[in-house]
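>>> any chance you could fold what I've pasted below:
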Amino acid sequence: MLTRQRKQLILEKLSSEGQVLSKTLSLEFQVSEDTIRRDLRELAADGRLQRVHGGALPASKAVSSFAERSHLGIDAKKRVAQKGVELISPGQIVMIDGGTTTTELVRCLPADLSFTAVTHSPGIALALVEHPRVEVILIGGRLFRHSVVTVGAAAIEGIERIHADLFFMGVTGIHPEAGLTTGDYEEACIKRAFSGRAAETVVLASPEKINTASPFLIGDLSLINTVVVEDDTDSRWVEAVVGLGVSVVKA
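Predicted coordinates:
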């Protein structure tokens, strides 16, 4: 079997099963594990998968630039964002992560909803200017241009001074085994800091994030309380997530 053919079969297996194991592939294709690891390494370099210990998971498509991500699965993002708004109660302190799905959340807010928003996203802060009943606290720090959010020690210091009711966490991958992941190390640190200061953490999971992984771990699924997904999300994935103690809300 040609290398190209083997790689294609690996990708097909990854798509159908949600993960692949190096040892299993080695036995199936009757090649060494070193050969399989090389295949996985090359596929990962092309952005086709995310390598993990012992094998690989589907790579998240949600790690491109903010401008590119803003056009990715926009209808699905709107649906989960509209459902997410229903989780906000008047008078709450709500932390809102940066990201294209949380941007849709802000766009879906009713004009008469009154709460305090805490964010490290200048874009979300500016969008909330159109909501006069929402008090806005903008967390400062170094601007991370890829995601248009602030990061660094100053941002974490600001976050640690707040007790919030809700945190809407942005992720690029959510997987029952690989956990919550994102594409940048510092962003992962910021997300953990936010989650640690909120009574409840919610992930708005549009389809491109489900059952995928990115290089940097935010934490396992015990870090969150609720995930909002589309109604037709794979039932096996939903069952796995619920089995880990996370509530699943369908949009």
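
>>> going forward, measure contacts between C-alpha atoms and count neighbours the same way
Will do.

>>> and the helices in the stretch 101-250 of the chain?
122-127, 153-159, 185-196, 235-243 (DSSP state H, counting those that start in this stretch).

>>> so of the ones you listed, which one's packed in deepest?
Across the helices of the stretch 101-250 of the chain, the average number of neighbours (mean count of other Cα atoms under 10 Å) peaks for helix 185-196, which reaches a mean of 20.

>>> one more sequence to fold, the one below, so I can look at both together:
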Amino acid sequence: MLTSQRKKHLLDLLALDGRIVAKTLSEQLGLSEDTIRRDLRELAKEGLLQRVHGGALPASPAMAVFAERENISADAKSAIGRTAAGLVQPGQVVFVDGGTTAVQLVRHLPADLRATVVTHSPSIAVELLNHPHIEVIMIGGRLFKHSIVALGAAAIEAIGRIRADLYFMGVCSLHPEAGIGTGDFEESCVKRALCDAAAETIVLASPEKLDTASPFQIVPLSRISRIVVDSTVPEHLIAPYSALGISISLAFETHK
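Model prediction:
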């Protein structure tokens, strides 16, 4: 089998089974594990999969730039945003992450809601300009253009001085074994600080992020109180989180 054929076979298997186990596959194909691992390394460099211990998982499409991500699962993200917005209670202090799904959350907040939103995302702050009763506190730092959020030591220090009721976390990937991930180390540190400073963390997970992996873990799944997902997501993708005691909120899309 040529290298190109072998790599295509690996990607086909990954799409079919949702994971690759290097040892098992080497036995099936009669190839050395080193050969399989070399192919996985090269495919990972191309962004076509995410290497994990013993094999590989699908790479998250959320690694794409912001403008491209806006068009991925647009209806599902709107539904997730609307459902998540309904979890915010009057008077609460709420951390809102950056990202395309978080933008949908703030767009669905009631016009008369009185609350405080703390965010390190200029995009989120701008969306709240027309909410007269929502106080917006911005966290500053170095602008990470991929997610349009502030990062760095100054951001983490400021977050540590706030105690929020809720943190709506955006993620690049969510997997029962690989956990909650993102594609940038520094961004993972800021997200972790936000989680540490909130009484409850709620993950916003659009369909393309489920059962995928990213390079940098944010927090263990045990730190998550709730996951908001699109109602069309198959039950087998949700069941592992329910089994861990994480509440699941199903977001139903509205069809015009």
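
>>> for the two chains, what TM-score is obtained?
In this superposition the chains share a TM-score of 0.97, using TM-score structural alignment, normalised by the length of the first structure; 251 aligned residues with a Cα RMSD of 1.0 Å.

>>> quick one on the thing from earlier: Throw the helices of the stretch 101-250 of the first structure into a markdown table and include distance to H71 of the first structure, thanks.
Below are the helices of the stretch 101-250 of the first structure laid out as a markdown table (distance: least, Cα to Cα, whole Å):
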| stretch | distance to H71 of the first structure |
| --- | --- |
| helix 122-127 | 16 |
| helix 153-159 | 28 |
| helix 185-196 | 21 |
| helix 235-243 | 25 |
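
>>> between those helices, which one is closest to D34 of the first structure.
Of all the helices of the stretch 101-250 of the first structure, it is helix 185-196 that lies closest to D34 of the first structure, at 28.2 Å by Cα to Cα.

>>> skipping adjacent residues, who's closest to the most centrally placed residue in the first structure in space?
In the first structure, the residue lying closest to the centroid (Cα atoms, centre = their mean) is V171, at 1.5 Å. Leaving aside its sequence neighbours, V171 of the first structure sits nearest to T182 (Cα to Cα, 6 or more residues apart in numbering; 5.5 Å).

>>> ok, now which ones touch the one you found?
63, 171-173, 188, 213-218 (Cα atoms under 8 Å, 6 or more residues apart in numbering).

>>> measure it to I36 of the first structure for me?
Per Cα to Cα, to the nearest Å, T182 of the first structure is found 25 Å from I36 of the first structure.

>>> ok, back up a step: which among the helices of the stretch 101-250 of the first structure is found nearest to P58 of the first structure?
Among those, the nearest to P58 of the first structure by Cα to Cα is helix 235-243 (13.9 Å).

>>> which bit of the second structure covers the closest one?
Using TM-score structural alignment, helix 235-243 of the first structure lines up with residues 235-243 of the second structure.

>>> using JSON lines, lay out the contacts of T182 of the first structure together with distance to R197 of the first structure.
What follows is these, written out as JSON lines (distance: Cα to Cα, whole Å):
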{"residue": "V63", "distance to R197 of the first structure": "25"}
{"residue": "V171", "distance to R197 of the first structure": "17"}
{"residue": "T172", "distance to R197 of the first structure": "21"}
{"residue": "G173", "distance to R197 of the first structure": "22"}
{"residue": "A188", "distance to R197 of the first structure": "15"}
{"residue": "A213", "distance to R197 of the first structure": "25"}
{"residue": "S214", "distance to R197 of the first structure": "24"}
{"residue": "P215", "distance to R197 of the first structure": "24"}
{"residue": "F216", "distance to R197 of the first structure": "21"}
{"residue": "L217", "distance to R197 of the first structure": "18"}
{"residue": "I218", "distance to R197 of the first structure": "15"}
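
>>> quick check: of those residues, which lies closest to V238 of the first structure?
G173 (14.6 Å).

>>> show me the contacts for the closest one.
G173 of the first structure makes contact with 60, 62, 179-182, 208-214, according to Cα under 8 Å, 6+ apart.
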